[in-house]
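> what follows is a predicted protein model with its sequence.
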Amino acid sequence: MATLTVPPVPVNPRDDAIQLYKAFKGLGCDTATVIGILAHRDATQRAHIRQEYQTMYSEDIYKRLASELSGKLEIAVQLWMHDPATRDATILKKGLTKNFLDVEGVTEIICSRTSSQLQAVTQIYHSTFGTHLENDIKLQIFGDHQKILLAFISKQRYEGMEVDREMAAKDAKALYKAGEKRLGTDEKVFVQIFSKRSRAHLVAINTCYHDMYGGSLKKAIKKETSGSFETALLTILQCAENPAKYFAKMLYKAMKGIGTFDTRLIRIIVTRAEIDMQYIKAEYHKKYHKSLKDAVHSDTSGHYRTFLLSLLGPNLS
């Protein structure tokens, strides 16, 4: 469930384009107006605004925003202007750039998305950047981490809720034999099962694993794997079980302690605001006994804070 709030009566995108143009004119930018409009328009409305702005002023509003805004606000607003698949592709491209490698961001985007979402992202990645996502992963990511990412974007997975319990038990046994039962780990088995099985099936495997061996699959992964490969497997499993809980935990870690991991904060809030941020807020409050909005308010400032809080919507009652 989304947290994005839009006007009850849709605003004409032409009117929005005019107001944004006025906000850009003169010395400085009327940032409050820009946020007031863009943080309260859904993906379709933002696309229409971009089209109207281009038609009326012969200028890409995306480029204009880049020149008018700066810092963390610029990054957040520019990401927000994209549709979800183009946004994911953009995050992946930037994260796979040699001098700005963001292994966490790349792993999260790939391992938290459904098979159909990844299919759309890989197509847009190629059409937008003129290169294949697979090739960039091969250039910048290595070892078992590379193998799971490549397998996860290439395999078509069932997205329904039906589960073959007998197959789930066999998979649990295969993972146990590949990990905890032996000396060393057969990573190929983990890659094969985690990249091919549906989310519902992975949840069933986890249940079978606990019933059969008395321990959780999550603990087995932590024990038998390490580094970014471990992170990828855990992300896949956690997003199969409860994606909102996973993102709530990542947001908490982004704001825990001194300083804020703004790259993560922006990525999660911007990419989930139109999907499941209401559930993420509920999970955050349940686990950390503080509202996500209060946490973000404490860790951010200025127009950047205003924009993120706008995307998060009103506090839960």
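Arrived safely, thanks for sending.

> from here on, just use CA atoms for contacts and neighbour counts.
Noted.

> need the helices for the stretch 51-200 of the chain, in chain order.
With DSSP state H, counting those that start in this stretch as the criterion, the stretch 51-200 of the chain has helices at 61-68, 71-81, 84-95, 103-111, 115-129, 133-140, 143-154, 165-178, 187-196, 199-213.

> can you list those helices in TSV and add distance to Lys281?
Below are the helices of the stretch 51-200 of the chain laid out as TSV (distance: least, CA to CA, whole Å):
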stretch	distance to Lys281
helix 61-68	29
helix 71-81	19
helix 84-95	20
helix 103-111	19
helix 115-129	23
helix 133-140	32
helix 143-154	28
helix 165-178	32
helix 187-196	28
helix 199-213	22
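
> minimum distance to Val296: which of the ones you listed has it?
With CA to CA, the closest approach to Val296 among the helices of the stretch 51-200 of the chain belongs to helix 71-81: 13.7 Å.

> give me the angle between that closest one and helix 61-68.
170 degrees (axes from the mean of the first three to the mean of the last three CA atoms, to 10 degrees).

> which parts of helix 71-81 are buried?
By neighbour count on 16 or more other CA atoms under 10 Å, the buried set for helix 71-81 is Leu73, Glu74, Ile75, Ala76, Val77, Gln78, Leu79, Trp80, Met81.

> go through these and name the one nearest Ile49.
Among those, and counting by CA to CA, the member closest to Ile49 is Met81, at 9.7 Å.

> ok, and the closest non-adjacent residue to the closest one?
Distance criterion CA to CA, 6 or more residues apart in numbering; nearest residue to Met81, sequence neighbours excluded, is Arg46 at 6.3 Å.

> just Asp136 next, same as before
Setting aside the residues directly before and after it, Asp136 is nearest to Leu96 in space (CA to CA, 6+ apart), at 6.5 Å.

> test my guess that the one you found contacts Glu134.
No. Taking CA atoms under 8 Å as the definition, Leu96 is not a contact partner of Glu134, at 10.8 Å.

> the more surrounded of the two?
More crowded of Leu96 and Glu134, by other CA atoms under 10 Å: Leu96, with 22 against 16.

> could you measure from that one over to Leu139?
Going from Leu96 to Leu139 by CA to CA, to the nearest Å gives 8 Å.

> run a quick neighbour tally on Leu65.
Leu65 has 19 neighbouring residues, counting by other CA under 10 Å.

> so it touches Gln78, yeah?
Yes. Using CA under 8 Å, Leu65 is in contact with Gln78, at 7.2 Å.

> give the contact list for the nearest residue in space to Ile148 that is not next to it in sequence.
Nearest non-adjacent residue to Ile148, counting by CA to CA, 6+ apart: Val191, 5.3 Å away. For Val191, the contact set (CA atoms under 8 Å, 6 or more residues apart in numbering) comprises Lys147, Ile148, Ala151.

> before we move on, what about Ser116?
Gln156.

> which residues does stretch 172-187 contact?
Residues outside stretch 172-187 that contact it (CA under 8 Å, 6+ apart): Asp144, Val189, Phe190, Ile205, Asn206, Cys208, Tyr209, Ala220, Lys223, Glu224, Thr225.

> next up, a structure to set beside the first:
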Amino acid sequence: MAAIGNRGTVTEATGFNPDADVQALREAMKGTGTDEAAVIQVLAPRTIAQRQHIKEAYKLSVGKDLADDLSSELSGTFRSVVLGLLMLAPVYDAYELENAMTGAGTEEAALIDILASRSNDEMKTINAFYKKKHDQSLEDAVCGDTSGMFQRVLVSLLTAGRDESDKVDEAQAVLDAKEIYEAGEARWGTDEVKFLTVLCVRNRNHLLRVFEEYQKISGRDIEDSIKREMSGCLEDVFLAIVKCLRNKPAFFAERLYKSMKGMGTTDTVLIRIMVARAEIDMLDIKAQFLKMYGKTLHSFIKGDTSGDYRKLLLELCGGE
């Protein structure tokens, strides 16, 4: 795995001057209307850490919160991206999880995307920020908003207890594969707990071995079995776990593709991934996207969005 932080399209801006950036943002918000192009120019090519410095400098010189000011100046999807860019990564994740659970209905996709793809450390930080802001644990919120086996898988993921060593126990891998097979394909009805116990707990290398063994025993790919054995959100979350373990950038590439393919755009998914992955693995996501769909992510975003929203997303996407 590449070192974290160097596979992003957004990298540290050289000659960074927060005060000059604050000046530019104040100019952009002066008078009626906002100069969105100026906002993009300042915020898109800065890292999350640099944006925190801009926020501090803004508060110091203006005496107000930059996010609040931009929030009242901007609207729609463009505003959503800008506000996301101003947050620390775990704060943004916590905010997205909260949004997914507020109001009527639940945006299960957000819960799945975030909980299935974050490391233990990331998850612990998200939990801490959530608790601090809401005086309620993320686990309680998830339990109040979901049910059944889907809830149990989410709780297991947010507990951040996955083994993160790279040790493969050969005998155990064979046993795990056999147990999943016997819990699903080999019986009438599915024992989802077995899937949970293996997929949410074992380390990545071990599970990749389990999937190989599973293929041998069952003659099927684990993903096909999950599709046959499960449905709805439970199917979605187990598939997301397997895909993230196999190839996380490919998982996000597929989510981006599906958010834009066909009629309409699922902006919540598009925004969440572009904001959350810009500094982490957007270069890898773009490479996977091209490999999987024969088109660039850039061309897809360009064809599917418009206006300042499009300009900002394309900045985060980086060149073709």
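Noted; the coordinates are in hand. On a predicted model such as this, the values are computed, not experimentally measured, just so you know.

> one step back: let me know the closest of the contacts of stretch 172-187 of structure 1 to Thr3 of structure 1.
For the contacts of stretch 172-187 of structure 1, the nearest to Thr3 of structure 1 is Asn206 (30.7 Å; CA to CA).

> relative to Glu96 of structure 2, how far out is the equivalent of Asp164 of structure 1 over in structure 2?
Using TM-score structural alignment, the partner of Asp164 of structure 1 in structure 2 is Asp169. Going from Asp169 of structure 2 to Glu96 of structure 2 by CA to CA gives 36 Å.

> more neighbours, these two?
Between Asp169 of structure 2 and Glu96, Glu96 has the larger neighbour count (other CA under 10 Å), namely 18 against 14.

> so what does the more buried one match up with in structure 1?
Aligned partner of Glu96 of structure 2 by TM-score structural alignment: Ile91.

> ditto for Glu107 of structure 2
When structure 1 is aligned by TM-score structural alignment, Glu107 of structure 2 is paired with Asp102.

> tally up the residues packed near that match, please.
18.

> for it, which non-adjacent residue is spatially closest?
Nearest non-adjacent residue to Asp102 of structure 1, counting by CA to CA, 6+ apart: Gly95, 4.3 Å away.

> hang on, isn't the one you found packed against Thr107?
No. Using CA under 8 Å, Gly95 of structure 1 makes no contact with Thr107, being 9.5 Å away.

> the match of Glu96 of structure 2 and Ile110 of structure 1, how far apart?
Noted for Ile91 of structure 1: a distance of 10 Å to Ile110 of structure 1, by CA to CA.

> what of Gln119 of structure 1?
Gln119 of structure 1 is 11 Å from Ile110 of structure 1, where distance means CA to CA.

> Leu65 of structure 1 now?
The value you get for Leu65 of structure 1 to Ile110 of structure 1, if CA to CA is used, is 28 Å.

> cool, and Gly215 of structure 1?
Taken as CA to CA, the span from Gly215 of structure 1 to Ile110 of structure 1 is 27 Å.

> the more surrounded of the two?
Ile110 (24 against 14).

> now check structure 1 for the residue matching Arg255 of structure 2.
Per TM-score structural alignment, Arg255 of structure 2 is aligned with Met250.

> packing partners of the helix or strand in which its match is found?
According to DSSP states H and E, Met250 of structure 1 maps onto helix 243-255. Here helix 243-255 of structure 1 touches helix 227-241, helix 262-272, helix 277-288, helix 292-299, going by 3 or more CA pairs under 8 Å, 6 or more residues apart in numbering; DSSP states H and E.

> buried ones in that helix, by neighbour count?
By neighbour count with 16+ other CA under 10 Å, helix 243-255 of structure 1 contains the buried residues Pro243, Ala244, Lys245, Tyr246, Phe247, Ala248, Lys249, Met250, Leu251, Tyr252, Ala254, Met255.

> any chance of the residues you listed in CSV, plus distance to Ser115 of structure 1?
Below are the buried residues of helix 243-255 of structure 1 laid out as CSV (distance: CA to CA, whole Å):
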residue, distance to Ser115 of structure 1
Pro243, 15
Ala244, 18
Lys245, 20
Tyr246, 18
Phe247, 19
Ala248, 22
Lys249, 23
Met250, 22
Leu251, 24
Tyr252, 27
Ala254, 27
Met255, 30
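
> and which of those residues is nearest to Arg87 of structure 1?
Nearest to Arg87 of structure 1 among the buried residues of helix 243-255 of structure 1 is Phe247, at 17.3 Å by CA to CA.

> count the residues that sit near Phe261 of structure 1.
14.

> aligned to it, what sits in structure 2?
In structure 2, the residue paired with Phe261 of structure 1 according to TM-score structural alignment is Thr266.

> now for the residue nearest to its match when sequence neighbours are not counted: which residues touch it?
Leaving aside its chain neighbours, Thr266 of structure 2 sits nearest to Ser259 (4.8 Å; criterion: CA to CA, 6+ apart). Residues counted as contacts of Ser259 of structure 2 (CA under 8 Å, 6+ apart) are Thr265, Thr266, Asp267, Val269, Leu270.

> who wins on neighbours among these?
The most neighbours, when those are compared by other CA under 10 Å, belong to Leu270, which has 20 neighbours.

> quick check: that residue touching Glu254?
No. The criterion here is CA under 8 Å, and Leu270 of structure 2 misses it with Glu254 at 11.0 Å.

> let me see the contact set for Phe190 of structure 1.
Phe190 of structure 1 is in contact with Leu175, Ala178, counting by CA under 8 Å, 6+ apart.

> please apply the same query to Ser156 of structure 2.
By CA under 8 Å, 6+ apart, the neighbours of Ser156 of structure 2 are Cys200.

> how close does it sit to Cys200 of structure 2?
As judged by CA to CA, Ser156 of structure 2 and Cys200 of structure 2 stand 7 Å apart.

> cool, Arg51 of structure 2 as well?
Counting by CA to CA - Arg51 of structure 2 and Cys200 of structure 2 are separated by 34 Å.

> also Ser119 of structure 2?
Per CA to CA, Ser119 of structure 2 is found 12 Å from Cys200 of structure 2.

> what do you get for Gly319 of structure 2?
From Gly319 of structure 2 across to Cys200 of structure 2, the span is 36 Å (CA to CA).

> who's more crowded, those two?
Legend: neighbour count by other CA under 10 Å for Gly319 of structure 2 and Cys200, higher for Cys200 (26 against 12).
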